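Visitor: Predicted model, plus sequence, below.
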Amino acid sequence: MSMLTRRRLLRRAALSATATAGDGPSPAVTTAVAAAPATSCDTTTGPDVDPQDATAAPGLRFPRDFGWGAATSAYQIEGAAKEDGRGESVWDTFSRTPGRTRNGDTGDVAADHYHRWAEDLDLMRDLGLRSYRFSISWPRIQADGTGQPNQRGLDFYRRLVDGLHERGIAPMVTLFHWDLPQSLEDAGGWENRDTAYRFADYADAVFQGLGDQVPVWLTVNEPKTVVQNGYLWGHHAPGRQDPEAAYLVAHHLQLAHGLAVRALRAGDSDARIGPALNLHPCYPADDTPGAAAATRLYDGYENRLYLDPILTGAYPADVLADLGEGSRLARGIADGDLEIISSPVDLLAVQYYTPIYVTADGTTTRRWSTSEADWQQIYPDGMYDVLTRVTRDYGPVPITVTENGLPCPDVLGPDGTVDDAGRVAFLRDHFAAAHRAIAEGVPLESYHVWSLLDNFEWDQGYDQRWGLVYVDYATQRRVLKRSAHWYRGVIRDNGL
């Protein structure tokens, strides 16, 4: 990789704001558009939106048995960081390193879900959730990332899965949501090809431990965010800025996905399995040929680098050419890898938060109002564009939306309620965009709001609140926000 390519990739990492919601933003450097001022949560599609109209119902009905749900991840909510045999993860190390997270916050306690899981499942039941997407903590199952599984860890997740079934909620389990065991990081982490094989062993242990009680498995959550935020920009664990390593990491994460798919297929399981990818629609910032060409390459790094190998069995040629034939990614592809990575999947999990507008020189610009996360432009039509693009380009693979939401400046009012009208308006508009995609033939099966609970927001600590449910961290009291009450009605009516 040339020094020019290295500098360009580092600049792209700074510009792209690719970390997604629940998943921590990068401190994006963009050229602001004067007509699109930064906004609070009370604005969705533009400065003239009236939050008082947020509950207006356009009369849209979703398919029968549509899977309305919510999502979380282990490190962001569980806490109990040193209990019942759990080992250290890269996020334990990263968050405890001074200067890495806002206010020095860690996930040591988070929302204390490990101890309050039954209460949280009751909240889900009361909301009427039909599906709950959560993740397994790898170091809770294997403290050092290898060997026999920790039975106490498996027992926790078995109680959680059984409790969901008792309440009529379908579990959707993510195997990896970024909490790599620190012992594996010490041995090279995702830069080490062997980590993909250790992941397959871990996945197999979880498949065996939870048996047939999990109908849907997701393998790797947002490999792009690990690559860009963890290895290009460095503001997520493991905190690197190394383009040479970054795209080799991308390959090993996708190899891990494929190996986990094969591990499930090797057993006698009727469960479904697929990856969870954060997709950002990329648009030219103007009508020039240069902007169109730059946007195509940008889309390659943002989307096709992850979609293509899984769904077509090949990496995009333009990205490989841009990296160079001597890149560590190109040199790291062994015979048979792409066959493993493209092992047939049963569904694709899509996570959407923001569009990206690309100029002719490869920089980005802001077109729409933003949420409290300044990397997130509010553009509901991007949901429609992402969903229809997947179906158009890759065929009718079943899709689940596993993350979509925004942070709001939520506070408890004098009457003990939280009035997050902006979140209601945001979700209403994105649900409507998803409905339009379904009407045009997209096989969308379910939709999971990010997030069920306020939680540890990675490098942003606890300053940003993304949940339907307010968490008073001092007391761990849960309070349903206005958006939660509204969402309960959406689920009850199966529509808007």
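Guide: Sure thing, it's come through.
Visitor: When you work out contacts or count neighbours from here on, use the C-alpha atoms and nothing else.
Guide: OK.
Visitor: Make sure residue 118 is indeed in a strand.
Guide: No. Read with DSSP: H, G, I helix; E, B strand; the rest coil, residue 118 is helix and lies in no strand.
Visitor: count of neighbours near the nearest residue to residue 412 once chain neighbours are set aside?
Guide: Spatial nearest neighbour of residue 412, excluding adjacent residues (C-alpha to C-alpha, 6 or more residues apart in numbering): residue 418 at 5.1 Å. Residue 418: 21 surrounding residues under other C-alpha atoms under 10 Å.
Visitor: For residue 418, give me its contacts.
Guide: 410-412, 470, 479-482 (C-alpha atoms under 8 Å, 6 or more residues apart in numbering).
Visitor: Okay, one more to line up with it:
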Amino acid sequence: MKYAFPDNFWWGSASSALQTEGAREGETTWDYWFAREPNRFHNGVGPQHTSTFYQHWKTDIQLLKQLNHNSFRTSISWARLIPDGIGEVNPEAVDFYNQVIDELNEQGITPFMTLFHFDMPMAMQEIGGWENRDVVEAYARYAQICFELFGDRVLHWFTFNEPIVPVEGGYLYDFHYPNVVDFRRAATVAYHTVLAHAKAVQAYRAGHYAGEIGIVLNLTPSYPRSQNPADVKAAHIADLMFNRSFLDPVLRGEYPADLVALLKAYDQLPACRPEDSALIAEGKIDLLGVNYYQPRRVKCRDSAVNPQAPFMPEWFFDSYEMPGRKMNPYRGWEIYEPGIYDILVNLRDNYGNPRCFISENGMGVENEQRFIENGQINDQYRIEFISEHLTWLHKGISEGCNCLGYHMWTFIDNWSWCNAYKNRYGFIQLDLKTQQRTIKKSGEWFAATALNNSFEKE
């Protein structure tokens, strides 16, 4: 069967500054943390070991063209552009980003730019990071500078990538710096991120730029174990905390009333100012990027909460390991292709069918060298992963969902936070020693799919 996609569908991939560029002048939280706790990083490999996009951007963009990308998302590094977060703009960074943007446009690859992809300048973290409203103001200034410098040639902007992740990682579950476990502080970070987002949107609108502005959210549909009311309620609360805490403000301009009521009941609400709600209402977006990797399966708690334990989302639900689920064993994530369809239907039915696209979807696999045949990685599993997700995406589009494209994570195997190079995600294999790039089987498949704007599947 042939699956054809709408005209002008965005075919491409996504990456980020910190994971690809390499060393920069301004220190980020990642540089700082790695210098102090290298043991927290897989094989002790830190953020200086990236896929060297800063040196190889021109040939890498040629590879994007070879993969028939018509669009590509990456991010601007705040710490590269403004090393201390608030001071002088680094002219070398401006030159670099200008060259990248111009080359992408010249090659017919539309640049999608993210302003913040987990890479807080350390100078900003030292004054409290997103807990401090001064950092919100500094970010708004940084966003404004980016729009002024590049807004004539970048027509698709994203304020944040997966803003829930720094909240979870840095302030709830201790897998990102600053390694805090404190729900109220997490709620403050999330709230101030929404304010920062809204200020950037406000600045973009005020500048009357030619393009559009949005945000990229990792949406993990929450599925209850059963239709028992206790399980359904558990899934609803998980959805409120991990999806709707950002989805509702950016699409509806306000927070879900039941999330506010829940946090209020447990005295976990962040400090709000009277003018905040009008600002949040101004943060409504033009375009939503959806990162989808896995579902969240939950059930009601079987045991009572220890009242002495720190307040956590898990006070309201337990994770549920569904029997027979399909797993990616290297990442420990469930593979559930219909989730991508369920997200789109939810956006269509409950959020006014916003313009959206799949901004990330991907499969990380360990030790891919074992699949080399005739000098090329034969990653048939990745081709199956993509085509299965695209089948469900196609179904959503055929039922009226307003999805405009599909970007894969990622185009070249890159450094991945605490996991370094443990799992490889790229269409293109990276040899860490030589930095040589070799297109995998999935890259060839994707290039053909993008060229034909369709694929065949039995």
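Guide: Here it is on my side, so go on. Note that this is a predicted model, so its numbers are computed, not measured.
Visitor: So after superposing, what's the score?
Guide: The TM-score (TM-score structural alignment, normalised by the length of structure 2) is 0.92; 434 aligned residues with a C-alpha RMSD of 1.4 Å.
Visitor: Considering the contacts of residue 418 of structure 1, which is situated nearest to residue 136 of structure 1?
Guide: residue 470 (22.8 Å; C-alpha to C-alpha).
Visitor: The closest one - nearest residue in space that isn't next to it in sequence?
Guide: residue 479 (4.9 Å).
Visitor: which residues does the one you found contact?
Guide: The neighbours of residue 479 of structure 1, taking C-alpha under 8 Å, 6+ apart as the test, are 417-418, 469-471.
Visitor: Identify the single longest helix in structure 2, thanks.
Guide: helix 183-206 (DSSP state H).
Visitor: Helix, strand, or coil at the residue lying closest to residue 23 of structure 2 once chain neighbours are set aside?
Guide: Among residues not flanking residue 23 of structure 2 along the chain, residue 48 sits closest, at 5.6 Å (C-alpha to C-alpha, 6+ apart). Three-state assignment for residue 48 of structure 2 (three-state DSSP): coil.
Visitor: Quick one: map residue 48 of structure 2 onto structure 1.
Guide: Matched across to structure 1, residue 48 of structure 2 falls on residue 108, judged by TM-score structural alignment.
Visitor: Over to residue 39 of structure 2?
Guide: Aligned partner of residue 39 of structure 2 by TM-score structural alignment: residue 99.
Visitor: can you check residue 130 of structure 2 too?
Guide: Using TM-score structural alignment, the partner of residue 130 of structure 2 in structure 1 is residue 190.
Visitor: Identify the residue of structure 1 aligned to residue 70 of structure 2.
Guide: Residue 70 of structure 2 maps onto residue 130 in structure 1, by TM-score structural alignment.
Visitor: hang on, isn't its match packed against residue 68?
Guide: Yes. Counting by C-alpha atoms under 8 Å, residue 68 is a contact partner of residue 130 of structure 1 at 5.4 Å.
Visitor: Can you report how many residues lie near residue 287 of structure 2?
Guide: As a burial measure, residue 287 of structure 2 scores 22 neighbours (other C-alpha under 10 Å).
Visitor: ok, the contacts of residue 479 of structure 1 in structure 2: which stay?
Guide: By both residues aligned by TM-score structural alignment, their matches' C-alpha atoms under 8 Å, the contacts of residue 479 of structure 1 still in contact after alignment to structure 2 are 417, 469-471.
Visitor: Of those, just say which sits nearest to residue 91 of structure 1.
Guide: The closest of those to residue 91 of structure 1 turns out to be residue 471 (C-alpha to C-alpha; 21.3 Å).
Visitor: So that closest one is in contact with residue 453, correct?
Guide: Yes. Between residue 471 of structure 1 and residue 453 there is a contact under C-alpha under 8 Å: 6.8 Å.
Visitor: neighbour-wise, which of those two wins?
Guide: residue 453 (24 against 20).
Visitor: What does the more buried one correspond to in structure 2?
Guide: So, by TM-score structural alignment, residue 453 of structure 1 is matched to residue 412.
Visitor: From residue 30 of structure 2, how far off is its match?
Guide: 21 Å (C-alpha to C-alpha, to the nearest Å).
Visitor: what do you get for residue 450 of structure 2?
Guide: 35 Å.
Visitor: before we move on, the earlier item: so what's the match of residue 453 of structure 1 up against?
Guide: 51, 425-430, 437.
Visitor: ok, now with 6 Å
Guide: 426-428 (C-alpha atoms under 6 Å, 6 or more residues apart in numbering).
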